[in-house]
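Q: Curious how this folds, go ahead:
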Amino acid sequence: MTVQINTDKNVEGHDSMNVYFTEELRTTLARFEDKITRIEVHLRDDNADKSGVEDKRCLIEARPENMQPVAVTNYADTTEKAFHGALDKIKKVLATTFEKQKP
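A: The predicted model follows:
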């Protein structure tokens, strides 16, 4: 499972953040590891320099093998909260998606 973290110009994407988010993804989605080829995370600050409530956005896209990609979005007041909210959502979506595939 390949993990790619993307940030816009208003979100500081540093190595420690990338390592932390990648480890969180791998740990949380470990049971789906053999079914997913790629995970992409897109982090964005919608208000840029201005502060605002829930202006940080995290989109997580999972690409299951031989299936259409699935994506979720979560908004929060910090990048970390937006990420963890999206991580919870993608975990639920993947569980439902793979459960439907069982005969």
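
Q: make it CA atoms for all contacts and neighbour counts henceforth
A: Fine.

Q: where do the helices sit along this structure?
A: 15-28, 79-101 (DSSP state H).

Q: quick one: which of these is nearest residue 48?
A: helix 79-101 (12.5 Å; CA to CA).

Q: list the helices and strands that closest one packs on?
A: helix 15-28, strand 56-64, strand 70-76 (3 or more CA pairs under 8 Å, 6 or more residues apart in numbering; DSSP states H and E).

Q: possible to save those as TSV with distance to residue 34 and mean neighbour count?
A: Formatted as TSV, the helices and strands packed on helix 79-101 follow (distance: least, CA to CA, whole Å; neighbours: other CA atoms under 10 Å):
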stretch	distance to residue 34	mean neighbour count
helix 15-28	11	14
strand 56-64	9	22
strand 70-76	16	19
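
Q: mind listing what the residue most central in space within the chain touches?
A: For the chain, the residue nearest the mean C-alpha position is residue 60 (3.0 Å; CA atoms, centre = their mean). Taking CA atoms under 8 Å, 6 or more residues apart in numbering, we find residue 60 in contact with 39-42, 71-73, 86-87, 90.

Q: For it, which non-adjacent residue is spatially closest?
A: Distances taken as CA to CA, 6 or more residues apart in numbering place residue 41 nearest to residue 60, at 4.6 Å, with adjacent residues excluded.

Q: Following up with a second sequence; could you model it the same way so I can compare the two?
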Amino acid sequence: MDVQINTANNVAGREALTQQLEETVRARLSRFSDRLTRVEVHVGDENGDRSVGDDKRCVIEARPAGRDPISVTDQAGSIDQATSGALGKLATALDRTFGRITDRKGH
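A: The predicted model follows:
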């Protein structure tokens, strides 16, 4: 599973954040690693320097081998919270997708 992290220019500590996010993604999606070819994570601060509510956004696109890509989005007060929320949504979507493949009636 290849993990690609993209951060907006207005995100502070980009290099350290990139490494932390890659480790988090690999850990949370490890049970799917043999079924995913690539995971792209895009994080950004929607309002820049103005801190107003849930302005941190995380978009994750997973590419299961031989299947259509799955994309999820979450917004929160911090990048960590937005990433955690998006990873939770993605894990649920992948469980559903792979569950449909292996749990067909009569097969």
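
Q: TM-score of the superposed pair?
A: Overlay of the two chains. TM-score (TM-score structural alignment, normalised by the length of the first structure): 0.93; 103 aligned residues with a CA RMSD of 1.1 Å.

Q: for the helices and strands packed on helix 79-101 of the first structure, which one sits closest to residue 5 of the first structure?
A: helix 15-28 (6.5 Å).

Q: would JSON lines of the helices of the first structure with distance to residue 51 of the first structure be doable?
A: Below are the helices of the first structure laid out as JSON lines (distance: least, CA to CA, whole Å):
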{"stretch": "helix 15-28", "distance to residue 51 of the first structure": "21"}
{"stretch": "helix 79-101", "distance to residue 51 of the first structure": "13"}
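
Q: thinking again about what came up before, from what I can see the residue nearest to residue 60 of the first structure touches residue 57, true?
A: No: counting by CA atoms under 8 Å, residue 41 of the first structure sits too far from residue 57 to count as a contact (10.3 Å).

Q: Closest one of the contacts of residue 60 of the first structure to residue 4 of the first structure?
A: residue 40 (4.8 Å).

Q: and of the helices of the first structure, who's closest to residue 6 of the first structure?
A: It's helix 15-28; of the helices of the first structure, that one is closest to residue 6 of the first structure (CA to CA) at 9.1 Å.

Q: Other residues contacting the closest one?
A: Under CA under 8 Å, 6+ apart, the answer for helix 15-28 of the first structure is 3, 5, 33, 87, 91.

Q: among those residues, who's most crowded?
A: residue 87 (24 neighbours; other CA atoms under 10 Å).

Q: What distance do you get for it to residue 31 of the first structure?
A: 14 Å (CA to CA, to the nearest Å).

Q: and what of residue 70 of the first structure?
A: Taking CA to CA, one finds residue 70 of the first structure at 17 Å from residue 31 of the first structure.

Q: Ok, residue 7 of the first structure next?
A: In terms of CA to CA, residue 7 of the first structure sits 26 Å off from residue 31 of the first structure.

Q: more neighbours, those two?
A: Neighbour count, other CA under 10 Å: between residue 7 of the first structure and residue 31, residue 7 has more, with 15 against 12.

Q: The more buried one contacts residue 40, correct?
A: No: between residue 7 of the first structure and residue 40 there is no contact under CA under 8 Å: 10.8 Å.

Q: Tell me, how many residues neighbour residue 45 of the first structure?
A: With other CA under 10 Å as criterion, residue 45 of the first structure counts 25.

Q: got a list of what the spatially closest residue to it that is not a sequence neighbour touches?
A: Distance criterion CA to CA, 6+ apart; nearest residue to residue 45 of the first structure, sequence neighbours excluded, is residue 56 at 4.6 Å. Taking CA under 8 Å, 6+ apart as the criterion, residue 56 of the first structure is in contact with 43-46, 75-79, 82.

Q: Done for today, thanks.
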